[in-house]
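Colleague: all I have is the shape, not the residue letters:
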C-alpha cells in the first residue's frame, strides 16, 4: 500500500506540475569547513519553498521515503566520521501511513565529517536522494561536486581498459548500404495494431469491471442522483456526461508517469518488463489479486481517501465537485478494478511497442467502458428498468477473473524462467498448469465446489453453463496442444516456444530451424555456404516474436525460404545468462557513457542499438555475408508482407552476386 500511495503521489505531482518541470521546490548549496590537513566537514543546505517539506534520513520505516546520501569512493579515498547529522526537524502523525513521520520545513541542513585516506584527494562527488512533498510527493536527486581545496571541480573522465576497447569495437559493424534500413518500402504493422488491441483489451476490462459488485450497484444510484438532483433534465444529463468524462480522464492520468519514465530512458520499460525478479514479483502480485477475487480477503484503499474525496465533492460543487465524485468512484471500486488494471498493466508489458503509449490507450479504453453507462443511462433513464438486479452472478464474475489472473500470473513466472534459463517451466509444464486451472474453473462453474464468498447454492444459470462450456472447450484445446495434436496458434506468444520442451528436440531454434545464436559464427557460416543472412533480434519474453515464429515463419510460403535460402542468426536481447569472465567488458558510447556488459542479452542489445539504432523486438535485418544491407528492416508484419520482403532481399543479393 505504501508504494501504491507513492505511485499515485508521483502521478499527481507529474500531472499537475508538468508545465513547470524545471522548477525545483528546493534550492541546494554546499560548503566545506577544513578542520585539519586530513579532516573536513561537509555541509549541505537546502532552502525549501513555502508549503513543501523534505523527509529526514531517520524518518521511521513504513512511511514516506527518507533522504539518503551516497558518498562516492567512501572507504577508498576517505572515510566517513560518524553519521550525517541534521538540523531541526518536525515530527507529525501521518493518516496515510499511520506512523509518525520526521521532516524539514523551510530549511534542511545536513553535516558530515570526513577523514582523508589519500592525502592527494581534493574533490569528491556526493549524491542526495530525497522526497519533497506538498500534498503530493516528488522524488529528486541532487548531485554535489565538492572541491576540498577551493578550486573548481573538474570531473575525471571515465575510461575503459584496453581489453574493453577491443571487445567494444568488435561489436561495431562496417555495414554497407546502411541507408536502406530507413527507406520504408515495407510497412511495419505493429504499432497501430497493438495500440488498438490494447485499447480493446482496456475497454473489455472496463466492461468486465462494470459487472463487479464494486461498480454495478453504483450505476443506477449515480444516474438517479444526477437526473433527480438537477432542476433541469438537460443539466442532469450534462452533469452525468461530465462525470463520465472525468472517469476517462482520471484513468488516463494514471498512465502519465510511465511516459516520464520512458522519456528518461527509451529502453527502461523494456528492461523492466524482461527483468527476472520483476516478473517474479508480477507473479506474486497476480496470485495475490486472484485470491482476493476468490473471496479470501478484500483489497481496499484507505477509507479516509474516499471520505475526503466525497466531502470535497459536496463542498466545492460544480464541475470540480463532479470530478471529486468520479475520483471517489475510482477509489471505492479499487477492490474490483485494481486487479483488472493490474492485468492491463501486465498486458502492456507483454505487448510490443511503446509501453507507456500502450498503457495510455488501455487506460482510456478502460475508463471509457466504465463511463459509458453513466452517460447512456442519463440520456435514456428508462433503460435503468432493464438492468439486471445485483446478485450472486457478480461473485461468479469475480471468480472467473480470479482464474484468469492466475493464468496470467504463470505467464510472468514463465517469462522469468525463460529469461533466466532456469529450465523449470518447460512448455509441457506451463500447459499442464493452465489445463488444471481451466478444469478447476469448469468444475466451479458447474457447481462442483465453491468459494468463501459464494451465496446460497442455486440453480445454474444459462450464462454460467455457457461459460462453463467455453472453459471445457478451452481446456480440451490445451490438452490437444499438449499432445501435439493441434498447434495452439490461437495462443501464440503465451506458452513457451515449442523448442523449450521437456522432450529432446533436434534444434533449440524456432520451428526446428537451424540457427546461430552468435553473430560472428553465423556470418562465418554464411560466407562458407554463400547465402544471405536473416538477422533476427528477438527475446525470450517477446510475445510478438513468438507470434511471428508460430504464425508467419511456419507458413508454407515462408518456412522453406528461411530454411533453404537464408542463414538464420537469432540474437536474444533479454537473455540473462552471464558471459564468461573473459568476455565481460565495459562499453563506452560516443557520448562518454559507459555500460557494463555482463550478460548475453546486454551484449546483443547493445549490438542492436549501436549498429541499427533500434531497441525493439522482433526486429529483422537482411544482410549479405560481407555485411551489405539488402533491404529495410521490418518488425511485426503479416505473412504476405514478410514473404515479399524475404524475396526482395534474395533478389537483391543474387543481383549483387552477378555484378
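Modeller: Sure, I can see it. It should be emphasised that the depicted structure is a prediction, and the values quoted were computed from it without experimental measurement.

Colleague: switch to C-alpha atoms for all contacts and neighbour counts from now on
Modeller: Noted.

Colleague: next secondary structure element downstream of whatever helix or strand residue 4 lives in?
Modeller: Assigned by DSSP states H and E, residue 4 belongs to helix 2-16. Later in the chain than helix 2-16, the nearest helix or strand by DSSP H and E is strand 26-34.

Colleague: quick one: the helix or strand just after that next one to chain centroid distance?
Modeller: Proceeding C-terminally, strand 26-34 gives way to strand 39-48 as the next helix or strand, assigned by DSSP H and E. Counting by Cα atoms, centre = their mean, to the nearest Å, strand 39-48 is centred 38 Å from the centre of its parent chain.

Colleague: pasting the second one now:
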C-alpha cells in the first residue's frame, strides 16, 4: 500500500504518475527487475464527502503460493546432495549447542540448575528427569520460534539479499558479534529474565526457566545465536529454521537431561576457569567465518573462497599456537585443540587450490550475437548459453565454482560459449530471453547436434553439472 499526500485545497480530477520497480527471487533464481509506469486517473473529493468504491473486482481474489508455478531445474541427484548438506549442517549445529554449554555464562549454571531440580523433586515422582525435560522443551520452544520467525522475515528480503549494501550490513553485524566473543564488548542480561528464571518451582517453573534461558545466557550464546538467525533468515525456509534451532536447543539441553537422570555425574564436571573464555574465542572465529561466507559471493574471482579459507586457517592457528587460554584443564584443552585442528583442515579443504587440473581459470565467453548463436547451433556442434546478470549472486557462483572446475572447464573448452547479459531489461534482452524461453537468471542451456540437450535454472554444483555434459 502507498500513501499520497495532497494539499488541503486539492479537489477535482487528477492524474497521478505511478512507477513501481520490483524483482522476484527464490532461493536459487531471480527474475529480472521490472519497472512499470502508469498514469492513474482519479478524482479527489473534499474531506467528508460521500464516495463510492471502484475496481473492487481487481482485489476480489488473493494470489497464494499454491497458485504460482515454480521450476528450479533440480533433480533427484541434486536433492540428495542438498539433503546430505542439511544433515551435516544440523549435526554441526547440535555439537555447537553442546559446546555453548562450556561458555562462562552457561557452564557454572549447570550444577546449580540441576541441583535446583533435585531439591524441587524430593517429594515428586519421576525425580529430576522430568524437570530437566521440561527445561529443555522450554529452550527448544523459544529457539524454534526464533528460527521460524527469522526464516519468515528473511523471505521479505527477496532480491535485497542480492544487494552489496545489505550483505555488507550483515557482515558488519557478524563481525560486531564476533568482537563480543573476544571480550571487546558485552551483552547485558535483562533484569526481567533473571527474575523469571528463578521465580517458580516444579514442572511449570522448569518450563518457564527454559523459556528465558536464552536471555539469561545472552552474554555468551547471544552472538552465535544471532549469527545463526542471520544465516537462517538468508535461507528463508521456515522448516529449515525450525529444525536448525530445535537442534541447537537439543545440543544445549542434552547435559541437563543426562545430569537430570544421573545426578551423581554433576560432581564429575570440570571446575570453572579460564578455559571457558577460550571456548568463547572459538565461537568468535566461527562468527568471523560466517561473515566471510556472506561476503564471498560479492567478491571478484576466487577472493571470496580464499577469504573464507584464510579465516578458518588463520583463526585455527591463532587458537592452536598463540592463544592457549584454558590449557590448565588438560581434558578440555585436548578437545579445544582438536576443534582448532578441524578448523585448519576445513579451511585448507575449502581453499580454491588447483588440485591436479587446469582449474581456477575463468573461461572466455562470447557476447551474444543472434547470427553467431544460430550458426553455432545449426552447425551441430556443442553450444552453451549462459543467461546471467551483474546483480545475480548464483550467476557468480556458477562462474566461480562450477564453470571454473577443472573437469567442467576441460569439456567446455570445446564448446561455443555465449553469455547473454540480462542486467538491463531492454527490448533486446527481453527478446533474447523470450526466444529461448528464459524466465529468470541464472539459466544455462546446452545444445548438441542442433537441439537442446538440457538446461538448468539456478546454481548447480560442478559434480552434478559435469555428469550432465554431453
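Modeller: In hand now; what should we look at? What you see is a predicted model; the values in this text were computed from it and never measured.

Colleague: buried ones in the helix holding residue 4 of structure 1?
Modeller: 5, 6, 7, 8, 9, 10, 11, 12, 13, 14 (16 or more other Cα atoms under 10 Å).

Colleague: show me which of the residues you listed is closest to residue 571 of structure 1.
Modeller: When the buried residues of helix 2-16 of structure 1 are ranked by distance to residue 571 of structure 1 (Cα to Cα), residue 7 comes first, at 34.9 Å.

Colleague: counterpart of residue 107 of structure 2 over in structure 1?
Modeller: Alignment note: residue 107 of structure 2 maps to residue 216 in structure 1; criterion TM-score structural alignment.

Colleague: give the contact list for the residue nearest to that match when sequence neighbours are not counted.
Modeller: In this structure, residue 216 of structure 1 finds its nearest non-sequential neighbour in residue 210, 5.3 Å apart by Cα to Cα, 6 or more residues apart in numbering. Counting by Cα atoms under 8 Å, 6 or more residues apart in numbering, residue 210 of structure 1 makes contact with 216, 369, 370.

Colleague: still on that earlier bit, packing partners for the helix holding residue 4 of structure 1?
Modeller: strand 136-147, helix 256-264 (3 or more Cα pairs under 8 Å, 6 or more residues apart in numbering; DSSP states H and E).

Colleague: what's the helix or strand for residue 180 of structure 2?
Modeller: Here residue 180 of structure 2 is assigned to helix 164-181, by DSSP H and E.

Colleague: and what of residue 51 of structure 2?
Modeller: Applying DSSP H and E, one finds residue 51 of structure 2 in no helix or strand.

Colleague: quick check: the aligned residue for it in structure 1?
Modeller: Structural alignment (TM-score structural alignment) places residue 51 of structure 2 against residue 151 in structure 1.

Colleague: what's the neighbour count on that match?
Modeller: Residue 151 of structure 1: 10 surrounding residues under other Cα atoms under 10 Å.

Colleague: report the contact partners of it.
Modeller: Per Cα under 8 Å, 6+ apart, neighbours of residue 151 of structure 1: none.

Colleague: surely residue 390 of structure 2 and residue 423 touch.
Modeller: Yes: using Cα atoms under 8 Å, residue 390 of structure 2 is in contact with residue 423, at 5.7 Å.

Colleague: more crowded one of these two?
Modeller: Taking neighbours as other Cα under 10 Å, residue 390 of structure 2 and residue 423 compare with residue 423 leading, 16 against 12.

Colleague: picking up where we left off before, can you add mean neighbour count and give the helices and strands packed on helix 2-16 of structure 1 back as JSON lines?
Modeller: Listed next are those as JSON lines, based on neighbours: other Cα atoms under 10 Å:
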{"stretch": "strand 136-147", "mean neighbour count": "17"}
{"stretch": "helix 256-264", "mean neighbour count": "16"}
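
Colleague: point to the residue nearest the middle of structure 2.
Modeller: Closest to where the C-alpha atoms of structure 2 average out (Cα atoms, centre = their mean) is residue 231, at 3.0 Å.

Colleague: so that one: helix, strand or coil?
Modeller: helix (DSSP: H, G, I helix; E, B strand; the rest coil).

Colleague: and it, how far from residue 282 of structure 2?
Modeller: Residue 231 of structure 2 sits at a distance of 18 Å from residue 282 of structure 2 (criterion: Cα to Cα, to the nearest Å).

Colleague: now residue 260 of structure 2
Modeller: Relative to residue 282 of structure 2, and taking Cα to Cα, residue 260 of structure 2 is found at 28 Å.

Colleague: do the same with residue 225 of structure 2
Modeller: For residue 225 of structure 2 relative to residue 282 of structure 2 (Cα to Cα), the value is 14 Å.

Colleague: now swap in residue 377 of structure 2 and tell me
Modeller: 54 Å.

Colleague: all helices of the stretch 251-400 of structure 2, in order?
Modeller: Using DSSP state H, counting those that start in this stretch, the helices found in the stretch 251-400 of structure 2 span residues 275-295, 303-317, 330-350, 370-378, 393-397.

Colleague: and the strands in structure 2?
Modeller: For structure 2, the strands defined by DSSP state E occupy 12-22, 34-44, 366-367, 383-388, 416-421, 443-448, 451-457.

Colleague: for the first one, name the packing helices and strands.
Modeller: Using 3+ Cα pairs under 8 Å, 6+ apart as the contact criterion, the neighbours of strand 12-22 of structure 2 among helices and strands are strand 34-44.

Colleague: check the shortest one too.
Modeller: Counting contacts by 3+ Cα pairs under 8 Å, 6+ apart, strand 366-367 of structure 2 packs against strand 416-421.

Colleague: got the angle between the strand it packs on and strand 383-388?
Modeller: Strand 416-421 of structure 2 and strand 383-388 are oriented at 20 degrees to each other (axes from the mean of the first three to the mean of the last three Cα atoms, to 10 degrees).

Colleague: so which bits of strand 416-421 of structure 2 are buried?
Modeller: So, applying 16+ other Cα under 10 Å, buried residues of strand 416-421 of structure 2: 416, 417, 418, 419, 420, 421.
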